[in-house]
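J.: here is a sequence with its predicted model. Questions after.
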Amino acid sequence: MAVLIQQLFNGIALGLVYALVAVGYSLVFGILRLINFSHGAVYAFGAHAALFFVGIHFGPIPAIICAVVITGLLGVLIDKLALSPLRKKKSVPIAALVTTLGISNIIQNMLVVIFGSQRKPFPDFFNLGMLNFNGIQMNSRQFVMFGVSLALLLVLLLVVQKTKIGLAMRATAQNIKAASLMGVNVNSIITLTFLMGGASAAIAGGMVSGYYQVVYPGMGFMIGLKAFAASVLGGIGSLPGALVGGLAVGIIESVAALYIGSNYRDSMAFIILIVVLIFRPAGIFGKNEVIKV
């Protein structure tokens, strides 16, 4: 039982990080109805940016803050240089999807050119020792991941649900043309969406790098797919759905690693994705859209 409780806590801590990455998918999809497959590469960029600032003797907190700012700006740059021109030309949706795949490849290769393809050690900033609760050993890194991820997710939910900016984002997500007619600056909202998505990915990248103490250019591939599965499970486009989906994926794969074997933990997210798409394609919090023709 102690081992099961420990694995459950591991899954919750990891699931909140998945949720933080899944937020990027949900924000962009909610506004533009676009799956941003470059998000995993943006996550890897954020982790490498944090490593760079650590390497020039920034402290852990300033390094992550600088990485968050730069990665958020990268998200804005992706939209302005690649996706905005496609929207202006009213290209088919598949064009933007393929573009995000290409951008992912470009970012990953850029990281290989600048930092090299090999795995690089990341400083163990968050290790404050082991904590013991009635025989259950908990690593302090997990508490940092849990606390930071949960706090940031709650802040994002409050921004979207309780502020005027959040109201503008929800209006844009519901109907871009109507929101524009009502005075909402749609372009600014889209820019803010990519900024928030990039920033959340950078924070997740910094925490996961500190947890595993390693970074490499391809690190965003698997976690990007898991976060996408989490966002689909919760209902893509829904921030509460991203939170619930991330927790579900994290807990299920941690428990599966205990009872089935660690070799199968990465496949659990995709098994969940297939089951959800079969029985509830809209996800837990998603709604089936009615398309008028």
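T.: Thanks, I have it.
J.: every contact and neighbour count from this point should use C-alpha atoms.
T.: Fine.
J.: how about the strands of this structure, start to end?
T.: In order along the chain, the chain carries the following strands (DSSP state E): 120-121, 130-133, 136-139, 214-215.
J.: tell me which of these sits most buried.
T.: Mean neighbour counts were compared across the strands of the chain using mean count of other Cα atoms under 10 Å; the top stretch is strand 214-215, at a mean of 22.
J.: and that strand, how far out from the chain middle?
T.: How far strand 214-215 lies from its chain's middle: 17 Å, per Cα atoms, centre = their mean, to the nearest Å.
J.: what of stretch 65-85?
T.: With Cα atoms, centre = their mean as the basis, stretch 65-85 stands 15 Å off its chain's centre.
J.: so which bits of that stretch are buried?
T.: Within stretch 65-85, the residues that count as buried by 16 or more other Cα atoms under 10 Å are 65-80, 83-84.
J.: ok, the closest residue to Leu225 other than its chain neighbours - contacts?
T.: Spatial nearest neighbour of Leu225, chain neighbours left out: Gly40 (7.7 Å); criterion: Cα to Cα, 6 or more residues apart in numbering. Contact analysis of Gly40 by Cα atoms under 8 Å, 6 or more residues apart in numbering lists Ser104, Ala201, Gly220, Phe221, Met222, Ile223, Gly224, Leu225.
J.: now rank those by neighbours and give me the top one.
T.: Neighbour counts for these, by other Cα atoms under 10 Å, peak at Ala201, which reaches 33 neighbours.
J.: does that one really touch Ala41, like I thought?
T.: No: at 9.3 Å, Ala201 does not count as touching Ala41 under the criterion of Cα atoms under 8 Å.
J.: how about the helices in the stretch 1-150 of the chain?
T.: Using DSSP state H, counting those that start in this stretch, the helices of the stretch 1-150 of the chain run over residues 2-32, 39-55, 60-78, 84-88, 93-115, 140-162.
J.: give me whichever of those is most buried.
T.: helix 39-55 (a mean of 26).
J.: use this one as the comparison:
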Amino acid sequence: MDIVLPVLSSVLVNGLLLGILYAIIALGYTMVYGILQLINFAHSEVFVTGAIVGYEVFRVLTPTSLNPYLILVIALVVAMIVSGLLNVLIERLAYRPLRSAPKLVPLISAIGVSFILQDLLRLFEGLQGRFDLAVNVPTAFNQPLPFQPLGVSIQVKDLILLVVGAVMLFGLNRLVNHSRVGRAIRAVAQDRVTAGLMGIDSNRMIALTFAIGGALGGVGGVLFAMKFPNLNAYSGTIPGIKAFSAAVLGGIGSIPGAVLGGLVLGLIENFLGVISIFGSVFPKLAFLGAIKAEYKDVGAFIALIVILIFKPSGLLGRNTTEKV
């Protein structure tokens, strides 16, 4: 038990941090699906665009005498603006002309946009002689905290991830559920035609939703770049898939569901990454020793499939009836 308890504490803390990161990214998928019933597969590239913007800001400003927290704020704001505008541009050029098309058509368009953005990001960095990017995170963010929650040593950047993530999630919930703009977005999501008859500009609300989703992706990208400071144009693919899975696990279209799904997926992934330790501690579980950290992604998706078999609409999703 002297080994097991510290491991479980580490799984809990690190799973929470990873889960919040997944939740922030998952909200971008959830926002778009909630209003258009469209899976924006290009969101992973919007997210990695925010990460690369964060890299560029840190690269330029970290060697200066600016306060590291001011640098972080600049990185977050610039990433939110760039990613938000990029998402609006994607909606205007690739999705809006296809709204009346069969559902499969915008889905294929989303996949195409994803590939286009990957190569554009690769071209942008390649023209500057860079491809694999090492993020120059301010030294202050890599320092360990003076206190250890549950006996787990975490760094300042982990606390930043927790605080910024919590603020963004709380702010989005207030915006969607307790503001005039949020009511307009929910009205368009419920019935676009009726919302238009009541004076709500559906196109504007949809564009605003894409902007919010993109901004969240930009924030998630900067936090990801701080947490995992090795990037390239394709770094958003795996986190994007996991965040989408978290959104589905929680209930696609549900903001609380995206948060819960991210936390559950983060905890499962971290637990499976260290499960081999239990095989060395408990002889009857020796077979667990064969499950190495590389299998954590496989195990996480197996757990996802099992949960969805028993709860197809997601943990907080609601079954809907098809209108005819």
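T.: Looks like it arrived, so ask away. Source: prediction; values computed, not measured.
J.: follow-up on the earlier one: Met268 of the first structure is nearest to which of the helices of the stretch 1-150 of the first structure?
T.: helix 2-32 (12.5 Å; Cα to Cα).
J.: so where in the second structure does that closest one end up aligned?
T.: Using TM-score structural alignment, helix 2-32 of the first structure lines up with residues 6-36 of the second structure.
J.: what about that stretch, how far off from the first structure?
T.: For stretch 6-36 of the second structure, the mean distance to aligned residues of the first structure following superposition is 0.6 Å (mean Cα distance after the TM-score superposition for the first structure).
J.: quick one: that stretch to chain centroid distance?
T.: With Cα atoms, centre = their mean as the basis, stretch 6-36 of the second structure stands 7 Å off its chain's centre.
J.: re the thing from before, the strands of the first structure: which one's closest to Ala22 of the first structure?
T.: Comparison of the strands of the first structure against Ala22 of the first structure by Cα to Cα identifies strand 214-215 as nearest, at 19.8 Å.
J.: and the closest one, which stretch of the second structure?
T.: Residues 230-231 of the second structure are matched to strand 214-215 of the first structure when aligned by TM-score structural alignment.
J.: can you list contacts of the matching stretch?
T.: For stretch 230-231 of the second structure, using Cα under 8 Å, 6+ apart, the contacting residues are Ala51, Ile52, Asp132, Leu133, Ala134, Val135, Ala225.
J.: map Val105 of the second structure across to the first structure for me.
T.: For Val105 of the second structure, the aligned residue in the first structure is Ala95 (criterion: TM-score structural alignment).
J.: measure that match to Phe194 of the first structure for me?
T.: Distance, Ala95 of the first structure to Phe194 of the first structure, using Cα to Cα, to the nearest Å: 18 Å.
J.: then Asn288 of the first structure?
T.: Look at Asn288 of the first structure and Phe194 of the first structure: by Cα to Cα, they are 25 Å apart.
J.: can you check Lys80 of the first structure too?
T.: Separation of Lys80 of the first structure from Phe194 of the first structure (Cα to Cα): 10 Å.
J.: just Ala229 of the first structure next, same as before
T.: Taking Cα to Cα, one finds Ala229 of the first structure at 20 Å from Phe194 of the first structure.
J.: now Gly205 of the first structure, nearest residue through space, not along the chain?
T.: Nearest to Gly205 of the first structure is Ala47, by Cα to Cα, 6+ apart, at 4.5 Å.
J.: OK, contacts around that neighbour?
T.: Ala47 of the first structure makes contact with Ala67, Ala202, Gly205, Gly206, Ser209, Val215, according to Cα under 8 Å, 6+ apart.
J.: go again with 7 Å.
T.: Taking Cα atoms under 7 Å, 6 or more residues apart in numbering, we find Ala47 of the first structure in contact with Ala202, Gly205, Gly206, Ser209, Val215.
J.: contact partners for the fourth one?
T.: Yep, that's Ser209 of the first structure we're talking about. Contact analysis of Ser209 of the first structure by Cα under 7 Å, 6+ apart lists Ala47, Phe122, Val215.
J.: now do the third one
T.: Applying Cα under 7 Å, 6+ apart, we find Gly206 of the first structure in contact with Gly46, Ala47, Ala50, Ile64.
J.: which position in the second structure aligns with the third one?
T.: Using TM-score structural alignment, the equivalent of Ala50 of the first structure in the second structure is Gly54.
J.: residues contacting that match?
T.: Going by Cα under 7 Å, 6+ apart, Gly54 of the second structure touches Ala75, Ala79, Val222.
J.: one more: Val156 of the second structure?
T.: Here Val156 of the second structure is in contact with Phe141, Asn142, Gln143, Pro144, Leu145 (Cα under 7 Å, 6+ apart).
J.: thank you, goodbye.
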